[in-house]
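Colleague: With the input below, show me the fold.
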Amino acid sequence: MRVSRAQAEENRRTVIDVASRLFREKGFDGIGLNDLMKGAGLTQGGFYKQFESKDDLIVQASDKALENGVANWTGVVAKAPRKPLRALVRFYLSDQHIQEKAEGCALAALAPEAARRGPALRHAFEAGINKHLDILDELISTTAGEKVRDLSIAALSTMVGALVLSRAVDDEQLSKRLLRAATNSLLLKQLDDGAPHSPAQ
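Modeller: Model prediction:
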């Protein structure tokens, strides 16, 4: 039985959504097409009607995961108008985020793998990185306007690096310490409003 064009597009979106989560959880090579399609409630036979290859899906799923990350950041900032950067740092560098690999940040989960793949995927990550930096640019207050992007890059690098390392160790105390140290470093720099912050607990 033929699938309608609308249903085919819905199936495609479902595969991209599921892949964006499974790739973050298991890595690009950690799940095969059969299990991925099964996770989307579809058969592998329909895959090549929707995507040119697994690499094609990887790019589209990464785009989706990065867009979700930007949306999450925007939501956190909107809910904390008085201390937006403080709220964002605490949201990102949290114990909960360590556990939420499938729903968490694509930069922390997949950027190391993207570095070893083709230009299409690296371009997707480049665009995603810039969108995250744009958000940080709006939150960081400084009299040296030309240095805002450098401060944003340092902040994003600290956040992503701390999350990656905290997930890489079995020692729970070390994992928490990595997050805490990065949080304190960012907040003590007083990037969001120039008012003194107390260190994270």
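Colleague: When you work out contacts or count neighbours from here on, use the C-alpha atoms and nothing else.
Modeller: Will do.
Colleague: Give me the buried stretch members for the longest helix that the chain contains, please.
Modeller: Ranked by residue count, the top helix of the chain under DSSP state H comes out as helix 54-78. Applying a neighbour-count criterion of 16 or more other Cα atoms under 10 Å, one finds 57-70, 72-73, 76-77 buried in helix 54-78.
Colleague: and for comparison, fold this next one:
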Amino acid sequence: MGHSQAEKAQNRERILAAAAEQIRADGLESVSVGKLMQAVNLTHGGFYGHFESRSDLLAQALERALAEGQHNARAAVPAGRPGRLAGFVRSYLSRAHRDARQSGCAIGALASDVGRADRRSRVIMTDYIERYITSVADDLGGDDAKAIAAVSAMVGALAIARVITDPARSDAILKAVKDHVTAMQPDGPA
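Modeller: Here you go, the predicted model:
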């Protein structure tokens, strides 16, 4: 008995959503096709009706995770708002974001994994990093060099804060970078 196209699309979405959440929480290499398919109540054999390979799944899950992170960032601090960068930095370098690895920024969660991944995954993340830098540069009066420094500091601070086991020290890292990047805004902190 065949499945409808709508049902197939829903199943594919379930697989991608679960894989995107898992890679943000546990890294690219954490995905086992068999366990993933079991988690979404589908057969292992049905996987290849949705994806060419595990590598194809990982690239598409990475794209999904990055797109969700970008959407969440835009929703948190709408474009065109005065002090947008300061608001974004406060949100990005917050305890809540640090502690929400499975739903937070995929760049911060996966940059080192993707640095070792295949070219397709690196190209996908490169595009999102470039968009991130461009967005921050817009808030910094078009200063690309400052934007590169700000994005690198924020992503690095988030990644390091997630590693540090002492909550007070982790918070101090977030605060130090938050203060520094917020001060980069042409009008100063908002």
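Colleague: about what we covered before: how far apart are the helix or strand that the longest helix of structure 1 is followed by and its match in structure 2?
Modeller: Counting by DSSP states H and E, the next helix or strand C-terminal to helix 54-78 of structure 1 is helix 84-92. On superposition with structure 2, the mean distance recorded for helix 84-92 of structure 1 (mean Cα distance after the TM-score superposition for structure 1) is 0.4 Å.
Colleague: contacts for helix 84-92 of structure 1?
Modeller: 73, 76-78, 80, 97, 136, 139-140, 159, 183, 186-187, 191-192 (Cα atoms under 8 Å, 6 or more residues apart in numbering).
Colleague: Measure how it sits relative to helix 54-78, angle-wise.
Modeller: If you take axes from the mean of the first three to the mean of the last three Cα atoms, to 10 degrees, helix 84-92 of structure 1 sits at 130 degrees to helix 54-78.
Colleague: For helix 84-92 of structure 1, grab the matching residue range in structure 2.
Modeller: Aligned by TM-score structural alignment, helix 84-92 of structure 1 falls on residues 84-92 of structure 2.
Colleague: Which residue ranges of structure 2 form helices?
Modeller: Going by DSSP H, structure 2 shows helices at 5-26, 33-39, 54-76, 84-92, 95-99, 106-115, 119-139, 144-163, 167-182.
Colleague: The longest one: how far from the chain's middle?
Modeller: Using Cα atoms, centre = their mean, to the nearest Å, we find the averaged C-alpha position of helix 54-76 of structure 2 to lie 6 Å away from the chain's own average C-alpha position.
Colleague: what residues are up against Leu28 of structure 2?
Modeller: 58, 110, 113-114.
Colleague: ok, now how distant is it from Ser55 of structure 2?
Modeller: Distance of Leu28 of structure 2 to Ser55 of structure 2, given as Cα to Cα, to the nearest Å: 10 Å.
Colleague: what's the straight distance from one end of stretch 78-90 of structure 1 to the other?
Modeller: The straight-line separation of the ends of stretch 78-90 of structure 1 (Cα to Cα) is 14 Å.
Colleague: Show me what counts as buried in it.
Modeller: The neighbour-count check on stretch 78-90 of structure 1 (16+ other Cα under 10 Å) flags 84-90 as buried.
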